[in-house]
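Colleague: requesting a structural model of the entry that follows:
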Amino acid sequence: MLEARGLGYRKEGRWLLRGVDLSLAPGDFLAVLGPNGSGKTTLLRLLAGELSPSEGEVRLLGRPLGSYTPLELARQRAVLSQNRELAFSFTAYEVAFLGRHPHLEGRERSLDHEKTLEALRRAQALPLRERLYPTLSGGEGIRVEVARLLNQEPRLFLLDEPTNHLDPRY
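Modeller: Reported below is the predicted structural model:
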């Protein structure tokens, strides 16, 4: 499903990571551990297509990541970043609904709203649906972001510190 071969990223004359090879099949779960500044987020951003590698390549479903349009990529993979920033005062429901964007066919349908409510329920964020996103605590915001990712219905989830700010019960 996802492969990286000889992956490296260089910035300002310094290699942030180099020589990464990995292969993930459907159903695989991979956790990358390491100290702060060791390149974990850089690797995730390369695998997501947010950064272009300085060397090597990333392939998703056998295709080079760069050959996907943004819409095609959004239908295949969803990304949870460690930084939670939103410039607009959307409700938690509206943020979760953003996950449906790759599937909208001109207009939103009742099915899109049903799936949004279900994603919020699965992420234990349904009671937050009317709250403004910027007013949510860190853990509440993560749960809404998880609902957005579930609502996107990707084949691949790329999560950067997904348990950050979450209480143990979540």
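
Colleague: alpha carbons only for contacts and neighbour counts from here, please
Modeller: Noted.

Colleague: quick one, strands of the chain?
Modeller: Assigned by DSSP state E, the chain shows strands spanning 2-11, 14-24, 55-60, 63-64, 77-80, 156-159.

Colleague: please work out which residues outside the fourth one touch it.
Modeller: To tie it back to what came earlier, the one meant is strand 63-64. 57-58 (Cα atoms under 8 Å, 6 or more residues apart in numbering).

Colleague: what sits against residue 131?
Modeller: Neighbours of residue 131 in contact, by Cα under 8 Å, 6+ apart: 91-92.

Colleague: about what we covered before: tabulate the strands of the chain (CSV), appending mean neighbour count and distance to residue 91.
Modeller: Putting those into CSV (neighbours: other Cα atoms under 10 Å; distance: least, Cα to Cα, whole Å) gives the following:
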stretch, mean neighbour count, distance to residue 91
strand 2-11, 18, 33
strand 14-24, 14, 35
strand 55-60, 19, 33
strand 63-64, 14, 36
strand 77-80, 20, 18
strand 156-159, 18, 22
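
Colleague: which of the ones you listed sits closest to residue 113?
Modeller: With respect to residue 113, and counting by Cα to Cα, the nearest of those is strand 77-80 at 18.9 Å.

Colleague: now the strands of the chain in JSON lines, with distance to residue 105?
Modeller: Output for those, formatted as JSON lines (distance: least, Cα to Cα, whole Å):
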{"stretch": "strand 2-11", "distance to residue 105": "27"}
{"stretch": "strand 14-24", "distance to residue 105": "30"}
{"stretch": "strand 55-60", "distance to residue 105": "24"}
{"stretch": "strand 63-64", "distance to residue 105": "25"}
{"stretch": "strand 77-80", "distance to residue 105": "19"}
{"stretch": "strand 156-159", "distance to residue 105": "22"}
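
Colleague: would you do the same for the sequence below? I want to compare the two.
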Amino acid sequence: MIEVKNLSYAIHNKQLLQDVNLTIQKNSFTVIMGANGAGKTTLLQLMAGSLMPSSGTIAIDGSNIASLSPEMLAKKRAVLSQRYHLPFTLTVREVVMMGRYPFFRNQPHAVDVAMVNHAMQQMHVTHLADTLYQNLSGGEAQKVQMCRVLAQIADASESQKKILFLDEPVSQLDVKYQYQLMQIAQSLTRQHVTVVAVLHDMNLALQFADTLHFMKSGQLLYSLQQPVDIDAALIKNIFDVHAIKLEQQNLDHPFIYFQPE
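Modeller: Model (predicted):
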């Protein structure tokens, strides 16, 4: 479980988050949404321990994140950011193996190699294993980075629960791989992994999320424990766009149709 209490964050006298309170249940798929600049990525980075809050607390399974060492954090959670730049040359296999760095010294063990191979198989990039990462397309690089975080949390178990933070994980993927990645992320919640994602595609979120949270101007305004409860008024307030909620026969999630002004 992740518990966020009275969380605020400011930098260079600019308030990016203000008094955010949020509880994320273990083994759930939580999606955070909002317009550009709402504070979504900042909140994700704070929960992942990549940033330190100006005030407030974040606890993972009852432990204040500030008390966890970088090594402990690396073994407990994985983070897929929007952009990655590697200043040195590595193959795809070497990049994916980076996800296992917290778990071995000097040389990977057989189990680390197996986890890396499985992650590449999951994302259908095994054929790229010996390709230089710098030569990949944007979509290929995004799939490889997903492999890296999958390898990092591959040893999740009842006694070693993991957290996966995803910041716009499907932004450069075509439709097929968007759904593949989301299906993999959803399946992880049945394997002792809590998934927290920032997404822009509302219909994608409605299909996969257990819980939806909506941010605006650095504040958390709405939390839907039942995503089907979303309505046009909420969408208008958060995104300033008119929308129609369409119920879909034989499906357990609605479809949102956005109307031009």
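
Colleague: next, the TM-score between them, please.
Modeller: Aligned and superposed, the two chains score 0.96 in TM-score terms (TM-score structural alignment, normalised by the length of structure 1); 170 aligned residues with a Cα RMSD of 1.2 Å.

Colleague: for residue 144 of structure 1, find the nearest of the strands of structure 1.
Modeller: strand 77-80 (10.8 Å).

Colleague: mean per-residue distance, that closest one to structure 2?
Modeller: With mean Cα distance after the TM-score superposition for structure 1, strand 77-80 of structure 1 departs from structure 2 by a mean of 0.4 Å once superposed.

Colleague: what helices and strands are in contact with the longest helix seen in structure 1?
Modeller: Ranked by residue count under DSSP state H, the longest helix found in structure 1 is helix 138-152. Applying 3 or more Cα pairs under 8 Å, 6 or more residues apart in numbering; DSSP states H and E, we find helix 138-152 of structure 1 packed against strand 77-80, helix 92-97, helix 110-122.

Colleague: now with 6 Å?
Modeller: Judged by 3 or more Cα pairs under 6 Å, 6 or more residues apart in numbering; DSSP states H and E, helix 138-152 of structure 1 is in contact with helix 110-122.

Colleague: average offset between the helix it packs on and structure 2?
Modeller: In the superposition with structure 2, the average deviation recorded for helix 110-122 of structure 1 is 1.0 Å (mean Cα distance after the TM-score superposition for structure 1).

Colleague: and that helix with helix 138-152, angle?
Modeller: 140 degrees (axes from the mean of the first three to the mean of the last three Cα atoms, to 10 degrees).

Colleague: quick one on the thing from earlier: out of the strands of structure 1, which comes closest to residue 70 of structure 1?
Modeller: Closest approach to residue 70 of structure 1 among the strands of structure 1 is made by strand 77-80 (10.4 Å; Cα to Cα).

Colleague: on contacts alone, who are the packing partners of the closest one?
Modeller: Partner elements for strand 77-80 of structure 1 (3+ Cα pairs under 6 Å, 6+ apart): strand 156-159.

Colleague: superposed on structure 2, what's the mean shift for the strand it packs on?
Modeller: With mean Cα distance after the TM-score superposition for structure 1, strand 156-159 of structure 1 averages 0.5 Å from its match.

Colleague: ok, residue 166 of structure 2 touching residue 80?
Modeller: Yes - counting by Cα atoms under 6 Å, residue 80 is a contact partner of residue 166 of structure 2 at 4.8 Å.

Colleague: now residue 10 of structure 2: closest residue in space, sequence neighbours ignored.
Modeller: Closest residue in space to residue 10 of structure 2, ignoring its immediate chain neighbours: residue 16 at 5.4 Å, by Cα to Cα, 6 or more residues apart in numbering.
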